[in-house]
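Enquirer: Quick one: sequence plus predicted model below, questions after.
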Amino acid sequence: MTTGEPLERDTDYMVPALQRGLSILQMFGARQRSLGMTEIAERLGVSVSALYRIVHTLCEMGYLRKFGKNNYELGPQVVSDGFSYLTSRDLVDIGLPHLNALRDRTSLSCHLSIREQTDSLYLYRAFAAQRLSVNIPIGTRIPCHCTAMGRMLLTGLSEAELDSLYQHVRLDDYPPPAPKTLPELRQLIAGDRERGWVLHRSDYSTAIACVIRNHLGAVVAAINLSGPEAVMDNSGARDSYREALQQCARDISRELGAPSVD
């Protein structure tokens, strides 16, 4: 680079409105639980009118809560997001060595997912380095009713909660063996809950899944073993894989403080 050539600054890519919004959230803490609009504007060195739409947006999204005439405090979404992140990290940190060990013991891929509304969100994978391995990337979202892990995640809901979650969701756009109607889904999940595990076949692969429970005994995640149908086709082998998977789930749940794991 020649002398005198202008440097491209990282700040050139910053979004001022986003920067201000995050700066507002950072103002709150144990020593500063509430702030007025004027005080927020003074701290940022801008006018109240310049902040109005940003603060309104934060309130609408639940990150701020307005009280009184013109005062604000952190909203429930901040706490919700924080706990969701910590819970996800705890699950991955605790589950990682167990899933890696299960992968090494079975030579099959293992995955861990949580439920976000009607999706199963993949948080971790222990990839089996062999031909025809099942390899679903971290961050993938798949509708719960279409996968073994997703169905097990739904077993943590009551029938009323399941009905409410799927009240306005179309199920008939998905290929078999996914259920086509809410009554069919309700019946399927009831059977999964009673059995305690799910075996799901798709094109050229088979997955077995069961749940992870927390200190309250609630379903917080699911794990699976998945591999090519040629490997999973033997019933004796499937039983052995299922038992290993269930033991892994018990071990992870125990570390999360589950009082008793079936």
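Expert: Nice, thanks for sending it over. Numbers count the residues shown, from 1 in each chain.

Enquirer: From here on, just use CA atoms for contacts and neighbour counts.
Expert: OK.

Enquirer: where along the stretch 151-262 of the chain do the helices fall?
Expert: 159-165, 182-195, 229-232, 235-255 (DSSP state H, counting those that start in this stretch).

Enquirer: Out of those, which gets nearest to Ser84?
Expert: Closest of the helices of the stretch 151-262 of the chain to Ser84 is helix 235-255, at 17.3 Å (criterion: CA to CA).

Enquirer: Now the closest one: buried residues?
Expert: 238, 241-242, 244-255 (16 or more other CA atoms under 10 Å).

Enquirer: could you dump the helices of the stretch 151-262 of the chain to TSV with distance to Arg105?
Expert: Below are these laid out as TSV (distance: least, CA to CA, whole Å):
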stretch	distance to Arg105
helix 159-165	35
helix 182-195	24
helix 229-232	14
helix 235-255	9
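
Enquirer: Count the neighbours of Pro259 for me.
Expert: 12 (other CA atoms under 10 Å).

Enquirer: pretty sure it contacts His215?
Expert: Yes - counting by CA atoms under 8 Å, Pro259 touches His215, with 6.1 Å between them.

Enquirer: Buried ones in stretch 195-212, by neighbour count?
Expert: Neighbour-count burial for stretch 195-212 [16+ other CA under 10 Å]: 197-201, 205-212.

Enquirer: Residue for residue, what is the longest helix the protein has?
Expert: Assignment by DSSP state H gives helix 76-106 as the longest helix of the chain.

Enquirer: before we go on, here's another structure to hold up against the first:
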Amino acid sequence: MALPTDVPSDPSRSVSSRVFALLNAFTPDSPALRLVDLQAATGLPVSTVHRIAAELVELGALEKDRDGYYRIGLRMWELGSLCPQPRTLRDVSLPFMHDLYEATSENIHLAVLDGDDVLYVERVWGARSVDVASLVGGRYPLHATGVGKVLLSYSSQQFQESVLRAGLKRYTPHTIIMPGMLMRALSDVRKTGIARCIEELTLGTVSVAVPIFAPDRRVVAALSVVMHTRARSLAGVEPALRLAASSITRELAKGYDETYHERGFKRDGREVRRS
């Protein structure tokens, strides 16, 4: 089935770019959008948005409810589950994330660097965990999260400077927004191998995070524990967190071969939520 090609307002945009512009309008904060919302987010003509959305509903990439709201369809979830790196990373990490949850009863997050953001690829939590806003598939700032500080600290100087040039948004009174202070914090993360983020993204929560390494010693992800600021001493959580991350690093090395970057690991992933 051919996708629509008539967008006279901007002939330079390809069909695929229009489709992705529409799909990218959906975010964790806006999982359901009306036609007018999609038009505003994409800047495409209403007729074109309506035609693309109808095609995607028919293909299963979008769903439309009786109230006229569109949502991401199951077909997109099926395709997303085939992405090798997060699927592999999650599969290797989940057993150790469960162990870490059992040891702490707190939120356990697994995140990777994607563009200029932190992308959460897995989370394990339960009834005893502090309520947090993080979602699997959600994007969050690098400078105001524990996992973000880890990923940023092990990134190139050029990338770090680009993040600083983009500006550091304040989320709470405790968010580090001064470039010099952030760079000193990143230096400390490199020296100690752990990031501590106290009420920088959300008041009342503290995050501690550590890196996960590939066999070539690149940092490929970060693992964190997020808990209430009054929950417990960080000293009681950090050893368990470091052990979990080192165990994941070790397991990743077992599945490594020369085609890792092209194929990833040959393992199946799965979604897990603690009750």
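Expert: Arrived safely, thanks for sending. Just so it is clear, the structure is predicted and the values come from calculations on it, not from any experiment.

Enquirer: where does the TM-score land?
Expert: After superposition, the two chains reach a TM-score of 0.62 (TM-score structural alignment, normalised by the length of the first structure), with 186 aligned residues with a CA RMSD of 3.1 Å.

Enquirer: coming back round to it: return the closest of the buried residues of helix 235-255 of the first structure with respect to Glu161 of the first structure.
Expert: Scanning those for proximity to Glu161 of the first structure, where the rule is CA to CA, the winner is Ser253, at 23.1 Å.

Enquirer: which residue lines up with the closest one in the second structure?
Expert: Using TM-score structural alignment, the equivalent of Ser253 of the first structure in the second structure is Thr249.

Enquirer: Check Asn71 of the first structure too.
Expert: Aligned partner of Asn71 of the first structure by TM-score structural alignment: none.

Enquirer: count of residues packed around Asn71 of the first structure?
Expert: The burial count for Asn71 of the first structure: 16, using other CA under 10 Å.

Enquirer: Which residue lies closest in space to it, excluding its sequence neighbours?
Expert: Closest residue to Asn71 of the first structure apart from its sequence neighbours, by CA to CA, 6 or more residues apart in numbering: Gly36 at 4.3 Å.

Enquirer: cool, Asn135 of the first structure as well?
Expert: Phe127 (6.3 Å).

Enquirer: what do we get in the first structure for Ser187 of the second structure?
Expert: Counting by TM-score structural alignment, Ser187 of the second structure corresponds to Ala190 in the first structure.

Enquirer: list the contacts for its match?
Expert: Going by CA atoms under 8 Å, 6 or more residues apart in numbering, Ala190 of the first structure touches Thr155.

Enquirer: try the one 10 residues further on
Expert: The neighbourhood of His200 of the first structure, defined by CA under 8 Å, 6+ apart, consists of 147-148, 206-208.

Enquirer: try 6 Å this time
Expert: 148, 206-207 (CA atoms under 6 Å, 6 or more residues apart in numbering).

Enquirer: That one -> the second structure?
Expert: Match for His200 of the first structure (TM-score structural alignment): Cys197.

Enquirer: just Lys180 of the first structure next, same as before
Expert: Aligned partner of Lys180 of the first structure by TM-score structural alignment: Ile177.

Enquirer: matching residues in the second structure for stretch 99-107 of the first structure?
Expert: Going by TM-score structural alignment: stretch 99-107 of the first structure matches residues 97-105.

Enquirer: Dead centre of the second structure: give me the residue that sits there.
Expert: Geometric centre of the second structure, nearest residue: Leu119, 1.4 Å, by CA atoms, centre = their mean.

Enquirer: residue contacts, the residue nearest to that one when sequence neighbours are not counted?
Expert: Take Leu119 of the second structure and drop its neighbours on the chain: the residue closest to it by CA to CA, 6+ apart is Arg139, 4.7 Å away. Shown in contact with Arg139 of the second structure (CA under 6 Å, 6+ apart): 117-119.

Enquirer: residue in the first structure matching Arg139 of the second structure?
Expert: Aligned by TM-score structural alignment, Arg139 of the second structure pairs with Arg141 of the first structure.

Enquirer: Let me see the ranges of the strands in the second structure.
Expert: 62-64, 70-72, 107-114, 117-124, 139-140, 195-198, 205-213, 219-228 (DSSP state E).

Enquirer: what's the closest of those to Ser162 of the second structure?
Expert: Between the strands of the second structure, strand 117-124 lies closest to Ser162 of the second structure; by CA to CA that is 12.3 Å.

Enquirer: Show residues contacting the closest one.
Expert: Residues contacting strand 117-124 of the second structure (CA under 6 Å, 6+ apart): 108-112, 136-142, 148, 273-274.

Enquirer: Spell out which two among those are the most distant pair, please.
Expert: Maximum distance among the contacts of strand 117-124 of the second structure (CA to CA): 26.1 Å, for Leu142 and Arg274.

Enquirer: who has more neighbours, those two?
Expert: Between Leu142 of the second structure and Arg274, counted using other CA under 10 Å, the more crowded position is Leu142 (21 against 11).

Enquirer: can you count the residues close to the spatially closest residue to that one that is not a sequence neighbour?
Expert: Distances taken as CA to CA, 6+ apart place Gly148 nearest to Leu142 of the second structure, at 3.8 Å, with adjacent residues excluded. Neighbour count for Gly148 of the second structure, taken as other CA under 10 Å: 26.

Enquirer: Now do the same for Gly148 of the second structure: its match in the first structure.
Expert: Aligned partner of Gly148 of the second structure by TM-score structural alignment: Gly150.

Enquirer: got it, and Ala240 of the second structure?
Expert: So, by TM-score structural alignment, Ala240 of the second structure is matched to Ala244.

Enquirer: how near is the residue nearest to its match when sequence neighbours are not counted to Thr206 of the first structure?
Expert: Closest residue in space to Ala244 of the first structure, ignoring its immediate chain neighbours: Leu102 at 7.4 Å, by CA to CA, 6+ apart. From Leu102 of the first structure across to Thr206 of the first structure, the span is 16 Å (CA to CA, to the nearest Å).
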